[in-house]
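Peer 1: sequence first, predicted coordinates after that:
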Amino acid sequence: MEYRTMRFRDGEERLSLLGFGCMRFPLNQDGTICEAEAEAMLRRAIEGGVNYIDTAYPYHDGASEPFVGRVLAQYPRDEFFLATKLPVWKANTSEEAAQIFEEQLGRLKVQYVDYYLLHALDRERWEKVKASGILSWAEKLKKEGKIRHLGFSFHDSYEVFREILTYRQWDFCQIQYNYMDRNVQAGDKGYELAYKMGIPVIVMEPVKGGRLAALSGEAEEILRAADETAAPSSWAMRWVGSHPGVKVILSGMSTMEQVEDNLSTFRAFKALGEEEEKAVEEAAAAIRKCVRNGCTACRYCMPCPFGVDIPGNFALWNNGAMYGEMEKSKKAYEEKKQEKASADFCKKCGKCEAVCPQGLRIREDLECVERELGGGMEG
């Protein structure tokens, strides 16, 4: 197993580059965790050298933390690093945060948490964290030893990421990062800023929710020509792991096959060579060639006066084309129709096009979205 060193002011820790993300365990027919299978997967990962286990308060409708706690209770506490997260949206005061944290300790059957994250920060939640006293409370818990390392996970623009990252000396941060999302959320610039500041990076969505594990067409051919034995997921993992500032790569594994595939990738981990990096860049370019339009989700077009989720509609359209999942996009588009946020609610006022930095023909493109995903365009 490949290990990376996390360095802190008071010492350092050796973490497995592969981390087990506990949000996609196998399920029973009723939607509950299939505990026998999930426990076998978790045990196999630990046996294979994984020592970073990541869960969160809301995962599996609140069932992930108790399940993980029961499994990890069978291991010596100093043999694993446990990460969980404060659901910032549920805590409006430091007192409410404290109640949630004590509940988490009970669920997890531990006296302390190694890596504690403020979950899914965006601008609104960040302002709430500062104003509510939650950040000061978390810093106090760290001094008491109940939290060993304090960080945050992130979902917003680079500008917000930079503001949060430079606000204080964080022990680590967690970002979405993969070879297709280099300009999404924190992206390349966020990674580089954290690396420059010496803040360890933990990566989520390294295979983009599974999309980069199931390539087809030209992208698949390019990677297969470079190495016919390597799975697409291993290319994605190795791309992320080739960044020295990345200390843990989380994988939300759902099957034993995925566990074994990941262990194989990280057992004798190799950073990408120059030619391999070129192959990944070519595969990414092949995927992007299928994009329908150049929407970057900057949201300058929002809010739409008529309630259309313009970037959301374009994301479904683009992802469906790039990753061969049009049927999945059609189902998600039907939900937008029910929310009255689909493309067919566009009244062609043109307000969005006047402010679009990309100069997109938004009104025409929304008509295409409706035709391809909804089957028509209402007058």
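Peer 2: Right, received. Where do you want to start? Numbering: from 1, shown residues only.
Peer 1: going forward, measure contacts between C-alpha atoms and count neighbours the same way
Peer 2: Will do.
Peer 1: quick check: Arg292 touching Ala321?
Peer 2: Yes. Judged on C-alpha atoms under 8 Å, Arg292 makes contact with Ala321 at a distance of 7.0 Å.
Peer 1: now do the contacts for Trp170.
Peer 2: Shown here is Trp170, whose contacts under the criterion C-alpha atoms under 8 Å, 6 or more residues apart in numbering are Leu150, Gly151, Ile199.
Peer 1: what helices and strands are in contact with the helix or strand harbouring Glu124?
Peer 2: Per DSSP states H and E, Glu124 falls inside helix 123-132. Judged by 3 or more C-alpha pairs under 8 Å, 6 or more residues apart in numbering; DSSP states H and E, helix 123-132 has no packing partners among the helices and strands.
Peer 1: after that helix, which helix or strand is next? Please name it.
Peer 2: Tracing the chain past helix 123-132, the next element assigned as helix or strand by DSSP H and E is helix 134-144.
Peer 1: what's the angle from the following helix or strand past that next one to helix 123-132?
Peer 2: The C-terminal neighbour of helix 134-144 among helices and strands, as given by DSSP H and E, is strand 147-154. Using axes from the mean of the first three to the mean of the last three C-alpha atoms, to 10 degrees, one finds that strand 147-154 and helix 123-132 are set 140 degrees apart in direction.
Peer 1: what comes up buried for whichever helix or strand comes after strand 147-154?
Peer 2: If you walk from strand 147-154 toward the C-terminus, the next helix or strand you reach (DSSP H and E) is helix 158-165. For helix 158-165, burial by neighbour count (16 or more other C-alpha atoms under 10 Å) applies to Tyr158, Val160, Phe161, Ile164, Leu165.
Peer 1: just the closest of those to Met326, please.
Peer 2: Nearest to Met326 among the buried residues of helix 158-165: Tyr158, at 29.1 Å, using C-alpha to C-alpha.
Peer 1: roughly how far does that closest one sit from Asp61?
Peer 2: 29 Å (C-alpha to C-alpha, to the nearest Å).
Peer 1: ok, Leu15 touching Lys247?
Peer 2: Yes. Look at Leu15 against Lys247 with C-alpha under 8 Å: they come within range, at 7.2 Å.
Peer 1: before we move on, which element is Glu12 in?
Peer 2: Secondary structure assignment for Glu12, by DSSP H and E: strand 11-16.
Peer 1: and here's the other structure:
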Amino acid sequence: MDTFLARGFTYFDTAYTYHGYHAEETMRKALVERHPRGSFQLATKLPLRDFKDSEDIERIFSEQLTNCGVDFFDYYLLHNMGYNVYEKCRKYGAFDFVVKKKAEGRIKVVGMSFHDTPELLDEILAKYGSGLDFVQLQINYIDWEQPNVQARRCLEIANKYNKPVIVMEPCKGGTLINLPKEAEELMKAYNPAASAASWALRFAANQQGVFLVLSGMNSIEQVEDNTSFMGDFVPLNAEENAIIKQVTATINEKTAVQCTACEYCTHGCPKNIPIPQYFALYNSIMRTTGSFSSQMVYYNNIAINHRKASECINCKQFEQACPQHRPITEHLADVVEKFEKNSILPTRK
């Protein structure tokens, strides 16, 4: 965080539910208590799946101010908006709530993070757009034309209503960092020094209406790399855009399950199945020649202290919470086929 600030970047994103509901407190300790309030911009989000009613929204907001150790939020978002929570937000006045808090000076800029269809985005912005200053969208080159995300169409809707856009998932949860060998070679042949992250972040920042790109960084090396090319941003040229199209085609051929490991599907899973971990292992196998190698060992180790994929009861109650709109139970069946049939799993403790 110190390096990020020292290099001229000021925006920090967190949320009520992140890291087992402890992310905001950690942000307070790592950032707020160590730097002047005017030296950074802090964003957090109202958990739309968590609140029970209008009074609960107020309670959570007050708790968030305490968690973060601030008197106001620079940016505040309705978190993970979609069909599964839209009616709940209308019923309990979530849209009116954030507008009220902005009027009180508790929020400087109001927005929403959105994971659903362009049609719903159009409906929401038509009805509530006057109270929203921006929209946060999942935009990356692999999801640009994907029918389950429709990044390009959602961006077009935001531009239609003149809503500035913050980009989330520019690297799609690491999918666009750990590339298939063929895809990585295409990029390295053009620019050996450029990281895979630089291609993904520059693609996102290159789009019309985008004013900010979020990037999850978990090492000082990643901070140094990202700030090096975003501090002096250079738009993609025609040749680079052509390479990205080739890379997209290669990745689509190799990636079986488009999962970003957000873990929304695991919140409240009645069987405590570590779904993203299993999907990551499945993708690792499918990107190779099909050899289990060490992936089977990882699966067996995870299954010792968690439920196996085969223990899914097909309830589908959390598929609606998936930002990628994946058929989770169907993918889990694929995991079972690959990892459990004809294999010996250890006994869970």
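Peer 2: Thanks, I have it. Note that this is a predicted model, so its numbers are computed, not measured.
Peer 1: just to revisit the earlier point, and of the contacts of Trp170 of structure 1, the nearest to Met377 of structure 1?
Peer 2: Nearest to Met377 of structure 1 among the contacts of Trp170 of structure 1 is Gly151, at 46.1 Å by C-alpha to C-alpha.
Peer 1: can you get me a residue count around the counterpart of the closest one in structure 2?
Peer 2: Aligned against structure 2 by TM-score structural alignment, Gly151 of structure 1 finds its counterpart in Gly111. By the measure other C-alpha atoms under 10 Å, the count of residues near Gly111 of structure 2 is 25.
Peer 1: ok, Cys89 of structure 2 to Thr117 of structure 2 distance?
Peer 2: Computed as C-alpha to C-alpha, the Cys89 of structure 2 to Thr117 of structure 2 distance reads 17 Å.
Peer 1: neighbour count: those two, which is higher?
Peer 2: Regarding Cys89 of structure 2 and Thr117, a neighbour count based on other C-alpha under 10 Å identifies Cys89 as having more, with 20 against 17.
Peer 1: export the contacts of Trp170 of structure 1 to CSV and tack on distance to Val369 of structure 1?
Peer 2: CSV is the format used below for the contacts of Trp170 of structure 1 (distance: C-alpha to C-alpha, whole Å):
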residue, distance to Val369 of structure 1
Leu150, 42
Gly151, 39
Ile199, 41
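Peer 1: which among those residues gets closest to Met256 of structure 1?
Peer 2: Gly151 (29.8 Å).
Peer 1: just confirm that closest one contacts Cys173, I think it does.
Peer 2: Yes. Using C-alpha under 8 Å, Gly151 of structure 1 makes contact with Cys173 at a distance of 5.2 Å.
Peer 1: just to revisit the earlier point, the strand holding Glu12 of structure 1 packs against which elements?
Peer 2: In terms of contact count using 3+ C-alpha pairs under 8 Å, 6+ apart, strand 11-16 of structure 1 is assigned the packing partners strand 3-8, strand 246-251.
Peer 1: okay, and that strand goes to which residues in structure 2?
Peer 2: Taking TM-score structural alignment, strand 11-16 of structure 1 hits no residues over in structure 2.
Peer 1: distance between that strand and the chain's centre?
Peer 2: What separates the centre of strand 11-16 of structure 1 from the centre of its chain is 22 Å, taken as C-alpha atoms, centre = their mean, to the nearest Å.
Peer 1: in that strand, what's buried?
Peer 2: The neighbour-count check on strand 11-16 of structure 1 (16+ other C-alpha under 10 Å) flags Leu15, Ser16 as buried.
Peer 1: mind listing residues that contact it?
Peer 2: Residues external to strand 11-16 of structure 1 that are found in contact with it (C-alpha under 8 Å, 6+ apart): 1-7, 49-52, 81, 247-248.
Peer 1: same thing but 10 Å
Peer 2: 1-7, 46, 49-53, 80-81, 247-249, 266 (C-alpha atoms under 10 Å, 6 or more residues apart in numbering).
Peer 1: tell me, what's touching Leu15 and Lys247 of structure 1 both at once?
Peer 2: By C-alpha under 10 Å, 6+ apart, Leu15 of structure 1 and Lys247 have these common neighbours: Tyr3, Arg4, Thr5, Met6.
Peer 1: and Ser329 of structure 1, what is it in contact with?
Peer 2: For Ser329 of structure 1, the contacting residues are Asn313, Ala315, Leu316, Trp317, Asn318, Asn319, Gly320, Ala321, Glu335, Glu372, Leu373, Gly374, taking C-alpha under 10 Å, 6+ apart as the criterion.
Peer 1: who does the helix or strand hosting the third one touch, helix- and strand-wise?
Peer 2: In other words, Leu316 of structure 1. Taking DSSP H and E as the criterion, Leu316 of structure 1 maps to helix 310-322. Applying 3 or more C-alpha pairs under 10 Å, 6 or more residues apart in numbering; DSSP states H and E, one finds that helix 310-322 of structure 1 contacts helix 274-288, helix 326-338, helix 362-369.
Peer 1: tell me the most buried of those?
Peer 2: The highest average neighbour count among those, using mean count of other C-alpha atoms under 10 Å, belongs to helix 362-369 at a mean of 19.
Peer 1: just the buried positions in the helix holding Glu124 of structure 1, please.
Peer 2: Buried-residue list, helix 123-132 of structure 1, by 16+ other C-alpha under 10 Å: Arg123, Trp126, Lys128, Val129, Ser132.
Peer 1: please apply the same query to stretch 232-249 of structure 1.
Peer 2: Taking 16+ other C-alpha under 10 Å as the basis for neighbour counts, the residues of stretch 232-249 of structure 1 that come out buried are 232-241, 245-249.
Peer 1: ok, so of those, who is nearest Pro76 of structure 1?
Peer 2: Proximity of the buried residues of stretch 232-249 of structure 1 to Pro76 of structure 1, judged by C-alpha to C-alpha, is greatest for Val248, which lies at 21.2 Å.
Peer 1: now which residue in structure 2 aligns to the closest one?
Peer 2: Aligned partner of Val248 of structure 1 by TM-score structural alignment: Leu212.
Peer 1: hang on, Pro206 of structure 1 packs against Ser251?
Peer 2: Yes. In this structure, Pro206 of structure 1 is within contact of Ser251 by C-alpha atoms under 10 Å, at 7.4 Å.
Peer 1: identify the contacts common to those two.
Peer 2: Between them, Pro206 of structure 1 and Ser251 share the neighbouring residues Met237, with contact defined by C-alpha under 10 Å, 6+ apart.
Peer 1: those two: which is more packed in?
Peer 2: Taking other C-alpha under 10 Å, Pro206 of structure 1 and Ser251 do not tie; Pro206 has more neighbours (30 against 25).
Peer 1: just to revisit the earlier point, and which of the shared contacts of Leu15 and Lys247 of structure 1 is nearest to Lys85 of structure 1?
Peer 2: For Lys85 of structure 1, the nearest member of those is Met6. The distance, counting by C-alpha to C-alpha, is 18.9 Å.
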